[in-house]
Each structure stands twice: as C-alpha cells, then as structure tokens.
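**Student:** Following is a predicted model, sequence given first.
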Amino acid sequence: MKISTKDLTLCGLFAAITCVLAQISIQLPFSPVPFTLQVMAVYLAGVILGGKRGFISQLVYVALGAIGVPVFANFTGGASIILGPTGGFVIAFPFMALIAGYSTNKYKSKIYIVIAMIIALLFCYIFGAVWLSVIGKMSFTSALKVAVLPFILFDAVKIVIVAIIGLNVRTRIVVGGLS
C-alpha cells in the first residue's frame, strides 16, 4: 500500500481532530462511558477521507492514546484505557471509520452513507458493550443499559450532522483536488 505525503497529512489531521473532539467530554454519573464528540470525529474521518485513510487516521489516534499520549476523553491515555471498561469502544473507532468510509467511496447517496454510519455505530456498540461486560464483570444487558442506551439519541444527531457537513466537505475536497 502506497501512502503519499498528502495522505499522511490528512490522516494526521483527522487523528488530531479526533484528539480535540475527545476533550469535549461530559462524564455521566451512571455510566463508565463519557459523552464525547469522538464518534463524530470518527465519522468525519471515514466520510471525508474514505475507508483506507479514515481507518489509518483512527488507528493513529488509538495508537497515540495506547502509548500514553493523553488524547482520550478527559486528557487520558495509556494502555489502561485501552484495556479498561471503555477500551472496546475506542478499539472500534478505526473499524467505524473504515465502514463509513467504504460506503462513501462506493456510494454517493446520503441515505447509503447514513446506513453505513448506523452499521458502524452498531458495530461499536456491540463490540464496546461486550468488552465492557467482560472487563466490568457485568451482563451484556447491563452493559447496554449503561454504555449504549444513554447515547443512542446523541449519536443519531452526530450521524445527521456528519451526513450534512461531511459530504459537503468531501465534495469540496474532491473538487479542490485534495482527495
């Protein structure tokens, strides 16, 4: 796989955007998972960069956090976050960007891209909830109640925002010759 300087720059930029949006965080008292805008950054990476570059950008983000750079929510980082209760959600980010980005590369219809983002979110929810149930020693149903159900409405809004903004930005990047 050949990666150009432009690709590296765009991947780094979207890893940085994810770092910034992760810090817009509200810790909910009933959930180990904070409300952040990370998921929106993941979708933006996939929709704007496409599958491969979106995946790489989020892989860079996860790797930075795993080695201890405080890029995760509330300026945290390190393997303890990846191996902790919320690690499954974070590990799912590159795959979410891949799913959303693949759809954007293949289809130009907003409805297909929205469906792809919903599928990506379901992957994240299931993977993250399974991870939480194992690490947190709770039932899968309990994990869904504390780490998925409170976020569904907010994540649906993020999908709508990215469907509007992300596709417009992608179109302008393509027209501008940056893609």
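**Tutor:** Thanks, I have it.

**Student:** CA atoms for contacts and neighbours, from now on please.
**Tutor:** Noted.

**Student:** Surely Phe95 and Phe55 touch.
**Tutor:** Yes: using Cα atoms under 8 Å, Phe95 makes contact with Phe55 at a distance of 6.4 Å.

**Student:** Contacts for the helix or strand containing Ala92, please.
**Tutor:** Element membership for Ala92 (DSSP states H and E) is helix 87-106. Residues from elsewhere that reach helix 87-106 (Cα atoms under 8 Å, 6 or more residues apart in numbering): 39, 42-52, 54-59, 62, 81-82, 112-113, 116-117, 119-121, 123-125, 127-132.

**Student:** The same query, at a cut-off of 6 Å, please.
**Tutor:** Identification of contacts with helix 87-106 by Cα atoms under 6 Å, 6 or more residues apart in numbering yields 42-43, 46-47, 50-51, 54-55, 58-59, 81, 113, 116-117, 120, 124, 127-128, 131.

**Student:** Second structure follows, compare the two:
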Amino acid sequence: MSEKTKKLTTCALMAALMAVCSQIAIPLPGRVPLTLSLVGVYLTGIFLEPGWALASQCVYLALGLCGLPVYAGFSSGAGVLFGLTGGYLFIFPVMAWVTSVSCRRFRGIIPLALGLLLSLLLCYGAGSLWYMALGKVGLRETLVSCVLPFVPLDICKAVFALVLAQRMKKPLALGKF
C-alpha cells in the first residue's frame, strides 16, 4: 500500500472516529451536549500530520453537512453546523491542526499537553463568539452556559486523550491495531 493511500485511509478513519465520539453524548440543561468529540479531535491531531488532521476534521464536518448523522445525538445538516453551537464544530479542524503541530514541532508530554490546552482555548473562544453573535447573548451568559460547566470534564478529556495516545503509540508504530 502506498504512503498516500495509508494517509488517506487514516484520515477517513479519524473522521469515522469523530462520528463515534460525537455519539457518546449526554444532554445537559443548556444547548451544548457533553460529548467525547474533543477526544476525537485531539487523537486526530496526535496521530495525523497537520494537513491530514485538518482535512480529517473537514471531512467530518462535510459528512454532517451532507446529511449523515455524525454530529452529537445523531444530528446532521446545515441547521446544526450553522446553529448556535456551530462555532464549536467549525473550530475542530483548526484544533486538530494546532494539536498536530504542537506534538510534531515540540517533543514531550508537556508541549503536547500545552498544545491540547491551546486547542481547547481556541474551541472555547471561537464557539463562544459564535454563540454570542447568533444567540444575541452576553459573555456572562455564554460562559455560564457553554464554557464553565465543561472546563473540568474537557481537561479530563485532554488527559484521557494523552494517556490513550501514549498507549496506542507503540502498537500503531509496529503496525498492530
């Protein structure tokens, strides 16, 4: 199998992983469900080169836009992607790219953890700005609804992704899955 075919296949598999992670969702009182999507974004960035990581997340977004139920709660379509919480989805490709760059440019667990933290801050920033613009709500309401309840769990997701990636690194390098 050619190197390009391997990269394309891995890109598609990571988009599929995103679809699975997004379905592991717990509805919360606000408009933002609790999902494992961020774990999928982080793993995409860790295992794919920057361009492929970005492409994989774009494929995931395109699948949902085309009507495949890959977003949280088996949802799909333009209404979800361009809805109140769409900013959190639109930033996924950039998050995966940032994660990928951080783990390739700087070696070690600390730089990778900082890259995941930067990605998470990008998610909160872009998603919150989008939410405020479309929902015509202020920063305080946005933080209370869309950010603060998620911070502890999102940090746990980053730690989980780091641990999982460390465990998967060796088997994947050996060609085992």
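**Tutor:** Yes, it's here. A quick note: this is a predicted structure, and the numbers were derived from the prediction, not measured.

**Student:** quick one on the thing from earlier: report the buried residues of the helix holding Ala92 of the first structure.
**Tutor:** For helix 87-106 of the first structure, a neighbour-count test (16 or more other Cα atoms under 10 Å) marks 87-105 as buried.

**Student:** likewise stretch 139-146 of the first structure?
**Tutor:** 143-144, 146.

**Student:** same question, stretch 158-166 of the second structure
**Tutor:** For stretch 158-166 of the second structure, by 16+ other Cα under 10 Å, it's 158, 161-162, 165.

**Student:** once aligned to the first structure, how far is it on average?
**Tutor:** Taking mean Cα distance after the TM-score superposition for the first structure, the mean distance separating stretch 158-166 of the second structure from the aligned residues in the first structure is 1.4 Å.

**Student:** Report the distance from that stretch to the chain centre.
**Tutor:** Relative to the chain's own centre, stretch 158-166 of the second structure is displaced by 14 Å; criterion: Cα atoms, centre = their mean, to the nearest Å.

**Student:** can you give me the strands in the second structure?
**Tutor:** 25-26, 34-35 (DSSP state E).

**Student:** Can you check which part of the first structure the last one sits on?
**Tutor:** Taken onto the first structure by TM-score structural alignment, strand 34-35 of the second structure occupies residues 35-36 there.

**Student:** Using a markdown table, lay out the buried residues of stretch 139-146 of the first structure together with distance to Ser25 of the first structure.
**Tutor:** Putting these into a markdown table (distance: Cα to Cα, whole Å) gives the following:
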| residue | distance to Ser25 of the first structure |
| --- | --- |
| Ala143 | 20 |
| Leu144 | 20 |
| Val146 | 16 |
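
**Student:** In contact with the residue most central in space within the second structure: list those residues for me.
**Tutor:** Central residue of the second structure (Cα atoms, centre = their mean): Val41, 2.9 Å from the mean position. With contact taken as Cα under 6 Å, 6+ apart, Val41 of the second structure is in contact with Ala96.

**Student:** got it, and the one 5 residues further on?
**Tutor:** Under the criterion of Cα under 6 Å, 6+ apart, the contact list for Ile46 of the second structure reads Ser100.

**Student:** number of nearby residues for the closest residue in space to Ile82 of the first structure that isn't next to it in sequence?
**Tutor:** Setting aside the residues directly before and after it, Ile82 of the first structure is nearest to Ala66 in space (Cα to Cα, 6 or more residues apart in numbering), at 6.4 Å. For Ala66 of the first structure, the neighbour count with other Cα atoms under 10 Å is 21.
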